[in-house]
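Undergrad: Give me the fold of what follows.
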Amino acid sequence: MTYGFDGKVVIVTGGTSGIGLATAKAFADEGAFVFITGRRQDALDAAVTRIGGKVIGVRGDMGRLEDIDRLYDAVQQKHGHIDVVFANAGGGEFAPLGAITEEHYQTTFDSNVKGVLFTVQKALPLLRDRASIVLNASNVSAAGTPALSVYSATKAAVRSFARTWMMDLKDRHIRVNAVSPGVTETAGLNALFGGGEQAEGTKSYLAGLIPTGRVAQPEEIARTVLFLASDEASFINGIELTVDGGQTQA
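TA: The predicted structure follows:
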């Protein structure tokens, strides 16, 4: 199935690995002009090579407004408009309540909330009417998870953005939706779980809590993002689409 992105201009922040990389590749395979961001130039170059097609990498940290401006300057020079924004960049670390520091709080909120907010706000002059915005939230915002309170709070904020921005942008018929992945096989997840056998053991345990019986692959989340961004989802607006194998419903 194709979703009609041939020739469309698509932004994927945090596009060098995991869900972002898989989604950028899926858009590129559909013929879109894709702009990806990443903090490290070597990872960005490798991602551009892996994605192929009409892709441009722009180095930047989406928690820094000047880096977001540089992204959209690059888009302006090439195309002058945007059809889809997938605000994906972000991350988090474990920190139980008693160990949360100001730095942990600030870094997580800058990356996951400030970055998403200004990625979308600064795209507005370039976004076409009837464009689509997809925000990357997480299923952790729907259930308590030990030592992830700050990260979970940021993802709850992202889910709230989808509701409120839908209303802010209704006169331009720009749809805003959130995708909320569950446990997904990515390098970032493996690092979060300590890598190696420890990470594999944690993922195996978590897979046992998921009705589908396994963790997600990044490509499965990518296909969901493409659906939400496409005209196939033209009457879907302001929702959170949870993609977690049924974990939050169990």
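Undergrad: C-alpha only now, for contacts and for neighbours.
TA: OK.
Undergrad: In space, not sequence, find me the middle residue of this structure.
TA: Nearest residue to the geometric centre of the chain (CA atoms, centre = their mean): Asn88, 2.0 Å.
Undergrad: which secondary structure elements does the longest strand along the chain contact?
TA: Taking DSSP state E as the criterion, the chain has its longest strand at strand 127-136. Applying 3 or more CA pairs under 8 Å, 6 or more residues apart in numbering; DSSP states H and E, we find strand 127-136 packed against strand 82-87, helix 149-168, strand 175-181, helix 218-229.
Undergrad: first to last residue in stretch 115-133, what's the distance?
TA: Across stretch 115-133, the terminal residues are separated by 14 Å (CA to CA, to the nearest Å).
Undergrad: Which residues outside that stretch are in contact with it?
TA: 62-65, 68-69, 72, 76, 80-90, 135, 158, 172-177, 228-230 (CA atoms under 8 Å, 6 or more residues apart in numbering).
Undergrad: picking that back up, could you dump the helices and strands packed on strand 127-136 to a markdown table with mean neighbour count?
TA: Conversion of the helices and strands packed on strand 127-136 to a markdown table gives the following (neighbours: other CA atoms under 10 Å):
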| stretch | mean neighbour count |
| --- | --- |
| strand 82-87 | 26 |
| helix 149-168 | 20 |
| strand 175-181 | 26 |
| helix 218-229 | 21 |
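Undergrad: Let me have those in JSON lines, adding distance to Lys114 as columns.
TA: Formatted as JSON lines, the helices and strands packed on strand 127-136 follow (distance: least, CA to CA, whole Å):
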{"stretch": "strand 82-87", "distance to Lys114": "11"}
{"stretch": "helix 149-168", "distance to Lys114": "9"}
{"stretch": "strand 175-181", "distance to Lys114": "16"}
{"stretch": "helix 218-229", "distance to Lys114": "21"}
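Undergrad: and of those, who's closest to Ile239?
TA: strand 175-181 (5.2 Å; CA to CA).
Undergrad: And that closest one, what does it pack against?
TA: Using 3+ CA pairs under 8 Å, 6+ apart: strand 175-181 touches strand 127-136, helix 149-168, helix 218-229, strand 240-243.
Undergrad: Another for comparison:
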Amino acid sequence: MGKLDGKIALVTGGSTGIGFATAQQFLIEGVEHVFITGRRQQALDDAIKKLNRKNVTAIQSDTSNMNDLDKLYSVIKKEKGHLDILFANAGAAQFIPLDSVTEKDFDDTFNTNVKGVLFTVQKALPIFNDGGSIILNASISSIKASPACSVYSATKAAVRSFARCWTVDLKERKIRVNTISPGPVDTPGFRGAVKSGGEKEEKALVTQLVSAVPMNRLGMPEEIAKAVVFLASDDSSYVTGIELFVDGGAAQI
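TA: Here you go, the predicted structure:
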């Protein structure tokens, strides 16, 4: 018996990193079917090969695009009729100093991390089962300041606020809404973000981030995924509206 037996789940941004690891963990825990999304078809194709299960559907989708979201939920409704679990994981990170932020940087980050999360959840509600679980992926940046991180941090603070508000909005339907906030995690997205400044800057930034973690290491995607399973399952049946930090102690110490 798995913790998620018979459940239908959606993981946005599920082709790599935390999203992929979570889809994998959902399958281990017995989900009936998991849908994953991503912007890049090749990455989705690679994910399907790695997961190697028939009960996975990959749908190319940009969560900040309303037409893409409508198509996504149309497919889920047609194939399975409902959802029990939503992990709104799709997001983007950029490390940009304040004096270098452009309007495009701001719009791109907020469109993906805030607008995308809001409408991913809103458009899921007509097919979302009462008593289901919604998990939003934020970051320790929701409460911690880091250099060149102001726009990203603001988006994650907004995501954390969404969980509080939607817990109230959806309480009559007994839908639990929680936020998971990872610390620095060794994912392709993380490596891509820190590499943007060059090799020397990458090494310095990783060293700086790790030095702030009491456990003195980066997290692994599988460690975040197991925490998401907890929030998705009945193990957390009396847990809603929280921000669960999975960060090696970085946000607390």
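Undergrad: Relative to Ala143 of the first structure, how far out is the residue in the first structure sticking out farthest from the centre?
TA: Farthest-out residue of the first structure from its mean C-alpha position, per CA atoms, centre = their mean: Gly98, at 28.8 Å. Using CA to CA, Gly98 of the first structure is found at 20 Å from Ala143 of the first structure.
Undergrad: before we move on, what about Glu220 of the first structure?
TA: In terms of CA to CA, Glu220 of the first structure sits 22 Å off from Ala143 of the first structure.
Undergrad: Also Arg40 of the first structure?
TA: Counting by CA to CA, the gap from Arg40 of the first structure to Ala143 of the first structure is 33 Å.
Undergrad: cool, and Lys54 of the first structure?
TA: Going from Lys54 of the first structure to Ala143 of the first structure by CA to CA gives 39 Å.
Undergrad: now swap in Gln198 of the first structure and tell me
TA: 24 Å.
Undergrad: Give me the more crowded residue out of those two.
TA: Gln198 (13 against 9; other CA atoms under 10 Å).
Undergrad: The more buried one looks like it's in a strand, true?
TA: No - applying DSSP: H, G, I helix; E, B strand; the rest coil, one finds Gln198 of the first structure to be helix, outside a strand.
Undergrad: Glu102 of the first structure versus that one, what's the distance?
TA: 28 Å.
Undergrad: Repeat that for Leu209 of the first structure.
TA: For Leu209 of the first structure, the distance to Glu102 of the first structure - CA to CA - is 32 Å.
Undergrad: More neighbours: these two, which one.
TA: The residue with more neighbours, out of Leu209 of the first structure and Glu102, is Leu209; 17 against 9, by other CA under 10 Å.
Undergrad: residues contacting the equivalent of the more buried one over in the second structure?
TA: Aligned counterpart of Leu209 of the first structure in the second structure: Ala212 (TM-score structural alignment). Residues in contact with Ala212 of the second structure (CA under 8 Å, 6+ apart) are Ala250.
Undergrad: Please apply the same query to the one 4 residues further on.
TA: Remark: with contacts taken as CA under 8 Å, 6+ apart, Asn216 of the second structure is in contact with Val210, Gly248.
Undergrad: nearest spatial neighbour of Asp247 of the second structure, skipping sequence neighbours?
TA: Ranked by CA to CA, 6 or more residues apart in numbering and with sequence neighbours excluded, the top spatial neighbour of Asp247 of the second structure is Gly183, at 4.0 Å.
Undergrad: Give me the neighbour count for that neighbour.
TA: 25.
Undergrad: In this model Gly248 seems to touch it, though I could be wrong.
TA: Yes - using CA atoms under 8 Å, Gly183 of the second structure is in contact with Gly248, at 7.1 Å.
Undergrad: so what sits against both of those two?
TA: Common neighbours of Gly183 of the second structure and Gly248 (CA under 8 Å, 6+ apart) are Gly219.
Undergrad: Tell me how many other residues crowd Gln208 of the second structure.
TA: 11.
Undergrad: Pretty sure it sits in a helix.
TA: Yes - if the criterion is three-state DSSP, then Gln208 of the second structure is within a helix.
Undergrad: Now for it: which residues touch it?
TA: Listed by CA under 8 Å, 6+ apart, the contact set of Gln208 of the second structure is empty.
Undergrad: Kindly provide the distance from it to Phe190 of the second structure.
TA: Counting by CA to CA, the gap from Gln208 of the second structure to Phe190 of the second structure is 14 Å.
Undergrad: With Asn111 of the second structure instead?
TA: Relative to Phe190 of the second structure, and taking CA to CA, Asn111 of the second structure is found at 19 Å.
Undergrad: for Lys171 of the second structure, same thing?
TA: When Lys171 of the second structure is compared with Phe190 of the second structure (using CA to CA), they lie 34 Å apart.
Undergrad: Kindly report the same for Met66 of the second structure.
TA: 26 Å.
Undergrad: Same question for Leu44 of the second structure.
TA: 18 Å.
Undergrad: More neighbours: which of the two?
TA: The residue with more neighbours, out of Leu44 of the second structure and Phe190, is Leu44; 23 against 16, by other CA under 10 Å.
Undergrad: Helix or strand for the closest residue to that one other than its chain neighbours, just tell me which one.
TA: Spatially, and ignoring its direct neighbours in sequence, Leu44 of the second structure is nearest to Ser15 (5.1 Å; CA to CA, 6+ apart). Ser15 of the second structure is located outside every helix and strand, with elements delineated by DSSP states H and E.
Undergrad: pretty sure Ser15 of the second structure is touching Ala47, no?
TA: Yes - between Ser15 of the second structure and Ala47 there is a contact under CA under 8 Å: 5.3 Å.
Undergrad: Compare those two (neighbour count), which wins?
TA: Comparing Ser15 of the second structure with Ala47 by neighbour count (other CA under 10 Å), the higher total belongs to Ser15, at 29 against 20.
Undergrad: tell me the contacts of that one?
TA: With contact taken as CA under 8 Å, 6+ apart, Ser15 of the second structure is in contact with Ile36, Thr37, Gly38, Ala43, Leu44, Asp46, Ala47.
Undergrad: what do we get in the first structure for the second one?
TA: Going back to what we said before, that points to Thr37 of the second structure. So Thr37 of the second structure corresponds to Thr37, using TM-score structural alignment.
Undergrad: Name the helix or strand for that match, please.
TA: strand 33-38.
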